[in-house]
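**Q** Need coordinates for the below:
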Amino acid sequence: MNFNQLIIILGKQNFKSIAVSCFATFLYTSIGCTEILAQPQKNQLSTTVNATPTAFPLIQNRRVPSILTDKADSEVVTIVANALASDLQLVSGTKPAILNGLNNNEDYLIIAGTIGHSKYIDQLIKSKKINVDAIQNKWETYSISTVSAPIKGVKQALVIAGSDRRGTAYGLFEISKLAEVSPWVWWADVKPKPQKELYVLAGNVVSKEPSVKYRGIFINDEDWGLHPWAAKNMDTDIKDIGPKTYAKVFELLLRLKANLIWPAMHDSTKAFWYYPQNPVVVDKYAIVIGSTHCDMMLRSNTFEWQVGYEQEYGRKPGIYRYDTNKDEVYKYWEDRVNAAKNYEAMYTVGMRGIRDGGITGPETKEGKIALVENIIDDQRSIFKKYFGALSNALQIFCPYKEVLDLYTGGLKVPDDVTLVWTDDNFGYLRQLSNTAEQKRSGSSGIYYHLSYLGGPHDYTWLSSNSPSLIAYEMTKAYQFGADKFWVVNVGDIKPAELETQFFLDMAWDTKKWTPENASEYVYDWAKSTFGEEFATEIALIKNQYYQLAQSGKPEHMGLLKFDAATQKQRLAAYTDLVEKVDQLKTRMPHSLRDSYFQLIEYPSKGAALMNQKIFYAQMSLEATETDKKLALDYSQKAKNALEQIIALTHHYNKEIENGKWDGIITHAPRNLETFAMPNIANPEILSDSLRYPAPFDRRYLEKVITSIDGASSSNIVSLNASDCKTKKEIPSEKIIIVKGLGVGGKSISRYPFTGKSFKNDEYLHAPYVEYEVNLKAGEYKLSLKSLPTDAINNERNLSMAVVVNRGAPLFIDADNSKKNKNWTMSVVRGYFEKVLPFKVEKTGETKIRIYLQDTGLALSRIDIVK
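**A** Okay, here's the model as predicted:
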């Protein structure tokens, strides 16, 4: 899309003022929506609605071919074959039969199976009808081929061969994608377009091995969504998250080419292993079962130690403390390993306290380190007993929260155990492997967050971490060796559908989506979800939604203090966003209205209304002394915003899909103050339903007040970091522009992330960017705003050197790893800020050169304040 086309689109939006249009145009161009392009699909079969002599008839006059599998193959193959049959029925109106043997009545067949486990696939290999050399003995790979006369009496077959059971499952679901069935067909009610004819053009596809070996999700903080919904609508017999719910979760994981689950483990939910059918279902779906960073050895301590222990062992437990209660804790762990030994499982080693707390034990760091090392040794003795070789037990160690301090303090972890690094809970990775750690046989992995319950404030309501941010951090992780394990905290799964899919798409192929093109992902996703007709507009909506959230998540608005100019800009931008959502909704086919509401409308409007509620409440108080009528108007607008949030949530739970999602979402997780009605100038207008038991306390805002200075200000010269006049790169590196990242919508960064780190005395050799601006003589402050990232590892810093008009360098450390008030401010407002004084001796052109000494530093905006 070029700029003129964008102007035509913007012209149709009927904006209320030129100012709004200008701000919106700035926002769109900043995040790169003018350059959204469809990503070319490589190594993928193509389809057509017209028959050709060699094309395979996937749907022909609404008829579909049967699906042939071998009963001796893994159970997941039959399960996914049945899911594919249901998908094809949605598209064609006819459900294909699932065959386990030939009936000599089939001109066309879909044949699916695993090499060495399916007699039909093995026969095709033996007869040289298919060649599987490229996938033989590979991890989770598949080939899809159109084959003429594969078996006597059959004219043509579409053959899916998997290198292992998950490879076959992924290959089968690729056929669903060929029929344009979304992975979110059930979880977000994305109904496929009916088709009378659909043919697969002759060809052969061979998948690559996944970039990351183990890829999955963590269901967390499920108390306010997934648990009440599952208890009411799915596992109604146990009124909990159980096998029926997990079957749907596991099917989704296979559709997204994932293979691992950290199951729900909050107080509201009984342990995964409490229900005997849960591990049976996880094995049927070929999903690897693990447990969280605080639940060692596949145990779920919140339930199994505190509640279920007496039922399991017939007595109350002692203290969950290894140095004083070793025998009991050891047996507790050993019993689970014994129960899980025949399942594909991954064990978290080490020890933390119950409920995500620190380990109970010695007071000193040295004492804790010695205890954890002893614990890991004992845990590995259990593995030796039940698995023989230690390599037969998948093991991870997660240096999360206080455990990172123990690890950096000298805690030794066996070389074959996978180190799982974490983000800071807000999307910024805390640490990655250094040179020595990258040589570990166990490699490393990542535990990442799209949802979080904890300080400085939860964000469990909506999902707003952008693909650009995820790509920036996860590409960094992969380049520093994190290729063994990626798991993402998705909260209740909904409404984090898009972001979850992006994370798992990256895990499957890290080269396809990079920081440079991640802002284009939404177009690609929207095209496959809603169709090409709507993809450009949905990309505009979602990227604008992400960009606004970068400067303040909806859940964090109560922590932020914006100036008046920025408040007006945000309100105008959100008004524009809602108008786009509503206009597109009128054109959305009726069959996709509910999915549009879930994936696009609810998060967009929820974020807009939260901003309105907070801002109008603040504005009503400010207007009390000067204009009581205006104060009343603002109070009413704040009240209306909360009422609309409640109404939208009611519609989500009760009205779409005939109440299918009843209980899946709440407008006020944990009933936190930020979701309540703030203080307003005229509280008498509030109905009882809007009065929370604990009234909103303005002192809460004083805990963390951050200030966002509006770029409309006459005292500020604001530059986007990408607007440099000149730049100098170094060999084998480049300075990239990352669209959709950071304040202002663009950031610059060195790439790849493995480039050299330059010490202060080496800064002249580092790549740099230079800016030119006309300034009057005088004293100024230079504000550099960067993404609140941490130094990549202990061998690197996160430094810049700033030189103004060839003066002495000023060195800046932009590392945001210290969890203090500055860290809190940075992650809530979306940027790390460093302010430097400088002086201009002579009116005229001033040159500002910034040397980028380290990788992993994303510079977004440069403000010059008089």
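**Q** switch to C-alpha atoms for all contacts and neighbour counts from now on
**A** OK.
**Q** ok, now how distant is E180 from V773?
**A** Relative to V773, E180 is positioned 51 Å away (Cα to Cα, to the nearest Å).
**Q** In terms of neighbours, single out the busier of those two.
**A** E180 (21 against 14; other Cα atoms under 10 Å).
**Q** Identify the residues contacting the residue nearest to the more buried one when sequence neighbours are not counted.
**A** Nearest non-adjacent residue to E180, counting by Cα to Cα, 6 or more residues apart in numbering: P192, 6.3 Å away. P192 sits next to L90, V91, E180, V181, S182, V185 when contact means Cα atoms under 8 Å, 6 or more residues apart in numbering.
**Q** Not counting sequence-adjacent ones, nearest residue to T674?
**A** Nearest to T674 is G558, by Cα to Cα, 6+ apart, at 5.5 Å.
**Q** quick one, what contacts that neighbour?
**A** G558 neighbours (Cα under 8 Å, 6+ apart): I614, T674, L701.
**Q** Surely the last one forms part of a strand?
**A** Same thing as L701. No - applying DSSP: H, G, I helix; E, B strand; the rest coil, one finds L701 to be helix, outside a strand.
**Q** quick one, what contacts it?
**A** Counted by Cα under 8 Å, 6+ apart, L701 has contacts G558, L559, L560.
**Q** Including distance to E533 and secondary structure, could these go into JSON lines?
**A** What follows is those, written out as JSON lines (distance: Cα to Cα, whole Å; DSSP: H, G, I helix; E, B strand; the rest coil):
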{"residue": "G558", "distance to E533": "38", "secondary structure": "helix"}
{"residue": "L559", "distance to E533": "39", "secondary structure": "helix"}
{"residue": "L560", "distance to E533": "38", "secondary structure": "strand"}
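**Q** Also this sequence, please, to line up against the first:
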Amino acid sequence: MRTTSAVSHSAIRPVSIVVEPSAFEGVTVVAAKVAADLERITGTAPAVVDAPRAAATPTVVLAATLGRSPLVDELVAAGRLDVADVAGRREVYAVTLVESPFADAPDVERALVVVGSDKRGTIYGLFSLSEQAGVSPLHYWGDVAPQARELVELGETTATREPSVKFRGLFINDEWPCFGTWTSQHFGGFTADMYDHVFELILRLKGNYLWPAMWTSSFALDGPGSLNEELADMYGIVVGASHHEPCLRASEEWDIVRGPDTPYGNEWNYLTNREGLLRYWEDGLKRSGRYEKIVMLGMRGERDSELLGEDAGLQANIDLLKDAITEQRRLVAQHAPGATEMLALYKEVEEYYYGSDTVPGLRGWEGLDGVTLMFCEDNFGFMRSLPATDAERRSAGMYYHFDYHGGPVSYEWMPSTSFERTHDQMSLAFDHGVRDVWVVNLGDLKFNEVPFAFFMAMAYDMDAYGNGTRTAAADFTASWLDATFPAAAPDVRATIGEVLHGYLRLNAMRRPEALNEHVYAAAHFQEADRMLARADAVDAANAAVVAALEALDDDGRTLLAYTSLVGLPARASLNLLRLHVNAAKNAHYARQAKPVANAYAGRVTEAVATDRAIGDEIRELAGGKWTGHEQEAHVGFTGWNEDGSRYPVRHVVEPMGHEPRLSVSRADAVPTYHRQYGRPMEVVVDDFCVAGETAVAIEIANDGVGSLAWTLEGGEDVPWLGVSARSGSAVAQDVVVLTCDRALLSATTQTVRLLVRVGAAQPHQVSTVAVVVSGRAVDTAGLPAGTFLPGRDGVVAIDAQHAAASTSVDGAAFVELPRGGRDGSAMRVLPTTAPAFEVGAPAPTLTYRFLAETTGEYDVDVWQVPTGVVVRGTSLRYTLGGAVVEAVAADVNAGEPGDARWARPVVENIRVTTSRTRFEAGVAELTLGALDPNLVVERIVVRPAGVVLPASALGPRESARVQA
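**A** Modelled structure (predicted):
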């Protein structure tokens, strides 16, 4: 993965690692881990010794921390080592090659000196040697085995920069049933043996911070005893606690120690049990305050509920919090002096912080001076309020989510937050001054390893991965693939990237738990078929990777790593998508009374079986290493718990009659056409009268029994019309694709009548349906390049990045976010810190050009990534043709499931706002201006007033446009 350091081409082959007796214990332990890493490659572990003389070898690695290394002091004093770029800095390291380094160890010819500015710097430097050698930071969690070879060469690294964010790490949360079952079976609970693997992952990714699991565990007690805290301290891991666990005491501890006859009392109620709670918090600080900690302040109600309940007023809650925080800070100063103190502005605590027009909140209260304010996104990955004053920016954190248990729907199974969303929203937070703490809720951790690695890469180096690098996701992916799958050919690594981002983007379009058979339209815009095609494309790429990796001669190690990190999550996700989309097709065809519905019911049944089989595969992965992680509920959620969830209902159609029966329909519509007597019913295909339309699928189905022999007559001599099949024998359903060669169309409308005939054994059973096809050339002469052309019903659909023109103001301009939308790219204003623009004043704009067929009123739908307001009390607005449109009102309660104005867009991953405007016939221009910079636009749909789009999730494809 990309770093800010540089590795030289001069190298040594280390045969021993020197760690002086004065070194931190954590450095000694990590040196042994690095030795084990090298043993995985060469089969021989370098000796870890406490002095160069003990090495008795010509080459050594010296692991040292400034201020704790007499050897480094000697080298510096002798002018042999320059540490100026390391000294006095935070978590910095350099790796320097020194020839003939030690006077009292003449047999040591060279030393590769890893020197850190502090303990964590030295540890990062040591683990950087493992990465140089080819050991992945995900070697344990992702089952990544390094390539075996006889020799490992290690080189120099220039001094690294200080990390961009001070505290960087993860939250193990929602850990039952998966993580909890796994650690109970393999490690006997939430013990130090398990946390050793978590700490190592954090350090290998150059992090330093943890919120430990908290549903049924107490970090300070489960080590067993204090072993967890002691281990974290040894490694230099800063341990905090979740947003509702104050003063270093886990939520679960309260149930262990509470009681009417205890010093703490029995009520988690600060009004009625103030002294008991203060004693409880004080004892937690006495026990754990001696370690490097971030102490959470404040409190919520028991079990993460509201503090005083719904009936209590704002003032009462604020007064209670002020008193509790004041007392907590007094206890921290007494028992954990120097600790970082933090208040999480999560859920209703955010309301208490900002207050109201009549009730002053905690904001600006001197009792929070010096306290880190942890801001929180809306639980679905979108920022909701960010630091707006210098005081807030001085120490600010962010609680982000890759996993969430709550309303309107939970998502805890497979990764479903795209790299692009993480990049955009965490860059937004960083740009607004959130640079002290980043913690991400990883849920069970397993299967979220790669998104977490990207999150940590950003936190460590925003120069490389921040808003200044629009290709950050692609850059990270390329370097991660090279480092993780070196045995794979370059084209195979590229395909792995396609699988990784392919399944993630499909999951991000609609989180897996929120999928059901009603999401993607079974017919309209052929949406279901498009989604199935996308799933098939990713699945084919996955199969190609598996085949290539199976051919490698490495005992299946690369294949296992791929399966663990990418392949298995991809297959599981794609299967679940197919399950629901095929259920939609099953229900659609059942409503049409077509027995072909039964084939789709069978596909659903197969997907259910595959879903269960993948659970078995997770249980058996890597020899049972991850048993327990197969247990996450993920199908058909109807709320924030799995209560009431189910596999889709499957519909069975019993054919009518005793003979074949004809049923004809458009594949992108619901109505069916069939008649045995009288004038044939007509299927209208007028699509070819509008620009860009070149293909329409017609379904010829048998809704009876037996085999339906059909023929399609007419249009054989029409040069612009193609017909994929003229006859067939449909047991269930055949599909005929009508294609149009638009270059052969004339300017006048041409109509062709195609007859679908079925001849049965008896004349009275002959059925005929007419397919009436019309086509007309569209005259684009004289239209300016970039002009979009109307489709059916005069509708124009424009992807936001295809503006004909744009303007900037004082350096603020719309910039494309590649793959930053739900279904493609998006446009947002950069810099994100640009101020809101005044109505009527210049603002960044995008201008779109389209052909209006008639003069009149039009409805303009602006499809947006559902970002929220980041300045409390403001709205999210844009201008359209000069009129102001409010996309998000100031009173929208982001994160509150009861507010449908927020909940529906984040579940659907799109927000659509509509305004009406008038256009004259001819080439029309539509200008969108950003009044608030957090507007992120994905597409524009222009509809003649009164035209309603068929129900669908993704809407029409982009319209044709005049090319230059």
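**Q** Quick check: TM-score for this pair?
**A** Scored against TM-score structural alignment, normalised by the length of structure 1, the superposed chains reach a TM-score of 0.85; 769 aligned residues with a Cα RMSD of 2.3 Å.
**Q** before we move on, the earlier item: which of the contacts of G558 of structure 1 sits closest to Q44 of structure 1?
**A** T674 (46.9 Å; Cα to Cα).
**Q** how close does the closest one sit to Y452 of structure 1?
**A** Remark: distance between T674 of structure 1 and Y452 of structure 1 (Cα to Cα) = 15 Å.
**Q** out of the two, which sits in the busier spot?
**A** Legend: neighbour count by other Cα under 10 Å for T674 of structure 1 and Y452, higher for T674 (24 against 20).
**Q** how close does the equivalent of V434 of structure 2 over in structure 1 get to T510 of structure 1?
**A** Applying TM-score structural alignment, one finds that V434 of structure 2 aligns to A482 in structure 1. A482 of structure 1 is 11 Å from T510 of structure 1, where distance means Cα to Cα.
**Q** Comparing the two, which shows the higher neighbour count?
**A** Shown here are A482 of structure 1 and T510; by other Cα under 10 Å, A482 has more neighbours (26 against 20).
**Q** That one contacts Y447, correct?
**A** No - shown here, A482 of structure 1 and Y447 do not form a contact pair, counting by Cα atoms under 8 Å, at 10.4 Å.
**Q** Give me the neighbour count for T726 of structure 1.
**A** Other residues within reach of T726 of structure 1, judged by other Cα under 10 Å, total 11.
**Q** Please identify which helix or strand holds the closest residue to it other than its chain neighbours.
**A** Once flanking residues are discounted, T726 of structure 1 sits nearest to E770: 5.3 Å by Cα to Cα, 6+ apart. Here E770 of structure 1, judged by DSSP states H and E, is contained in strand 768-775.
**Q** what do you get for R330 of structure 2?
**A** helix 314-335.
**Q** Read off where that helix ends up in structure 1.
**A** Residue span in structure 1 matched to helix 314-335 of structure 2, by TM-score structural alignment: 365-386.
**Q** Give the buried residues for that stretch.
**A** By neighbour count on 16 or more other Cα atoms under 10 Å, the buried set for stretch 365-386 of structure 1 is 368-369, 371-373, 375-376, 378-380, 382-383, 386.
**Q** now for the residues you listed, which pair is the farthest apart?
**A** K368 and Y386, at 27.5 Å, using Cα to Cα across the buried residues of stretch 365-386 of structure 1.
**Q** What is the three-state secondary structure of the aligned partner of P837 of structure 1 in structure 2?
**A** By TM-score structural alignment, P837 of structure 1 lines up with R916 in structure 2. Secondary structure state of R916 of structure 2, per three-state DSSP, is strand.
**Q** Using the three-state scheme, assign the closest residue to R916 of structure 2 other than its chain neighbours.
**A** Spatially, and ignoring its direct neighbours in sequence, R916 of structure 2 is nearest to D859 (4.5 Å; Cα to Cα, 6+ apart). When classified by three-state DSSP, D859 of structure 2 comes out as strand.
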